[in-house]
Structures are given as C-alpha cells and as structure tokens.
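**Student:** what follows is a predicted protein model with its sequence.
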Amino acid sequence: MSSTAEMLTTHLNNAGVDTSLLAATIEALNDCASTCTTCADACLSEDSVADLRACIRSDQDCADICTATARVLARFTGDNAVVVKQQLTTCITACSSCAEECEAHADHHEHCRVCAEACRRCEKACAELLGALP
C-alpha cells in the first residue's frame, strides 16, 4: 500500500469516496506533474526549442494543474464536492491538451512520448474518479 493510500485510510471523513481510487488518482496526478515538468525541461534542451514553445507551455500548465488537483484531492472531506468536480474537469482538459501537444512531437522526441502517455493515464484516472463521485 502506498503512503498516499495508507494516509487516506486513516482519514475520518472520506465523503464516501473509494479510498483506493482516490489514492490512485492522486498518484497519477503527481506522476503526471513530475513527468510534465521533466518534459518541459527536456524540450528546453533540444536544438529545436523554438518549435517546442507550445509544448513547453502546455507541459508547465498541465504540471501546475495536476499539482493543484492532487492537493485539493488530498484534503477532500466532502465539503468541497463542487470544487473537486470542477478541478477534476479542468485537469482532464489540461491533460488531454498536453497529451495532444506532446503526441505531435513524439516521433522526434522520446520525452514527449513518455509525457503524452503519463497525461493520458492521468486523464483517465481523473475521469474515473469524477465518474465515481456522488
């Protein structure tokens, strides 16, 4: 059991959300955030950095949104269900957009392929959690 899952099981008020699904989503968010941050940095080291500006911006936006979403979910007590749903929706949009941008460069840049895959996993995890919320 991950530390995230273990911590969530100790929480007295989980608002009826499946703890393992919540933990998996938080972990996917944190993984996506770090992957996007690393992809942006890798893009900056490419010779064609000017061609990767949109990718870098998308990576940075996605990383920030994923980080914020993970933090909101980690303190989900049920009192902020509207905010949680909107944040998850925003994160799904950011992950989808970043994945599309990275997929456009994946044939030439391995880091973009890896990032696109992380974004798609995160997008899916957020959608699954959103669908499971009361």
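**Tutor:** Yep, that arrived.
**Student:** contacts, neighbours, all on C-alpha from now
**Tutor:** Noted.
**Student:** ok, and what's touching the strand or helix carrying residue 115?
**Tutor:** Using DSSP states H and E, residue 115 sits in helix 110-132. Helix 110-132 is contacted from outside by 17, 21-22, 24-25, 28-29, 31-32, 35-36, 39, 42, 85, 88-89, 91-93, 95-96, 98-103, 105-107, using Cα atoms under 8 Å, 6 or more residues apart in numbering.
**Student:** looking at those residues, which are in strands?
**Tutor:** Judged by DSSP state E, the contacts of helix 110-132 include no members of strands.
**Student:** what about burial for those residues, which qualify?
**Tutor:** Buried members of these, counted by 16 or more other Cα atoms under 10 Å: 17, 21-22, 24-25, 28-29, 31-32, 35-36, 39, 42, 85, 88-89, 91-92, 95-96, 98-103, 105-106.
**Student:** for comparison:
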Amino acid sequence: MSHEQYQSAIQSLHECMEACNHCYDACLKEEDVSMMAQCIRLDRECADICAYLEQSLVRGTPFAAELAQVCAKICEACGNECKKHDHDHCQKCAEACFKCADACKSIA
C-alpha cells in the first residue's frame, strides 16, 4: 500500500504525537510531578510509537498492520491515563490518543 492510502491515519498519528509531546512537557511543569509520573511515561511511549508509525507508513512499511496494532494499544493506554487528570492538556491529549487509536485499528 502507498502512503496516500494512509493519509488520514498519518494525520491522526502526527496530531497525537504533538498532543503527547505537549502534555509531557506540561505535566513536567505541574505542581505535583510525581502524581503525573504514569501520564508522563505514557506520553513519551505514545509520542514515540506515533512518530515511528507515521514515518513507517510514509516509507511503505510491510509491517503496517502489526505496528498499528501496537500503536493502538499504547494510544488507548495513554488516553485512559490522561483522561484521569483534569488538566486541559491531559484532556486534549486523551482526545487525540483515542482518535489515533481508532485510526490505527482501521489499519490493523
């Protein structure tokens, strides 16, 4: 498959990566950083897998389905953690994660 067929997913992956990177940075500035540790950890995992899958799809990876399955799982975990926190950046990140998880499931 060519990356044009994945254009919508690529956009979701990029938006999720940006949301996770923003959330990660904002969590580090919160008053109780230790309370945000799991959120920070999952933000990093999610941003990294989204960036990797985005690049892989653009270059036409033969492992799209397998990588998308893993990415969807990480996006859901990050979204579930972020939605526990009332911070605006966490809520926006959760939304981006769930949207991205759905996009990944459509590939997997």
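**Tutor:** Everything's here; your move. Remember, predicted model here, so these are calculated numbers, not experimental data.
**Student:** just give me the neighbour total for the counterpart of residue 28 of structure 2 in structure 1.
**Tutor:** Alignment note (TM-score structural alignment): residue 28 of structure 2 maps to residue 44 of structure 1. Using other Cα atoms under 10 Å, residue 44 of structure 1 has 15 neighbouring residues.
**Student:** list the contacts of residue 44 of structure 1.
**Tutor:** Counting by Cα under 8 Å, 6+ apart, residue 44 of structure 1 makes contact with 52, 56.
**Student:** any idea how far residue 52 of structure 1 is from it?
**Tutor:** 8 Å (Cα to Cα, to the nearest Å).
**Student:** any common contacting residues for the two?
**Tutor:** When contacts are counted by Cα under 8 Å, 6+ apart, residue 44 of structure 1 and residue 52 are jointly contacted by no residue.
**Student:** ok, for whichever residue in structure 1 pairs up with residue 82 of structure 2, nearest residue in space, not its chain neighbours?
**Tutor:** Residue-level alignment of residue 82 of structure 2 against structure 1, with TM-score structural alignment as criterion, gives residue 102. Here the nearest residue to residue 102 of structure 1 in space, its sequence neighbours aside, is residue 112; by Cα to Cα, 6 or more residues apart in numbering that works out to 4.8 Å.
**Student:** again with residue 108 of structure 2
**Tutor:** For residue 108 of structure 2, ignoring the flanking residues on the chain, the nearest one in space by Cα to Cα, 6+ apart is residue 65 at 4.1 Å.
**Student:** to which residue of structure 1 is the one you found aligned?
**Tutor:** Counting by TM-score structural alignment, which is the criterion used here, residue 65 of structure 2 corresponds to residue 85 in structure 1.
**Student:** ok, now how distant is residue 94 of structure 2 from residue 2 of structure 2?
**Tutor:** Note on residue 94 of structure 2: its distance to residue 2 of structure 2, by Cα to Cα, is 29 Å.
**Student:** likewise for residue 84 of structure 2?
**Tutor:** Separation of residue 84 of structure 2 from residue 2 of structure 2 (Cα to Cα): 37 Å.
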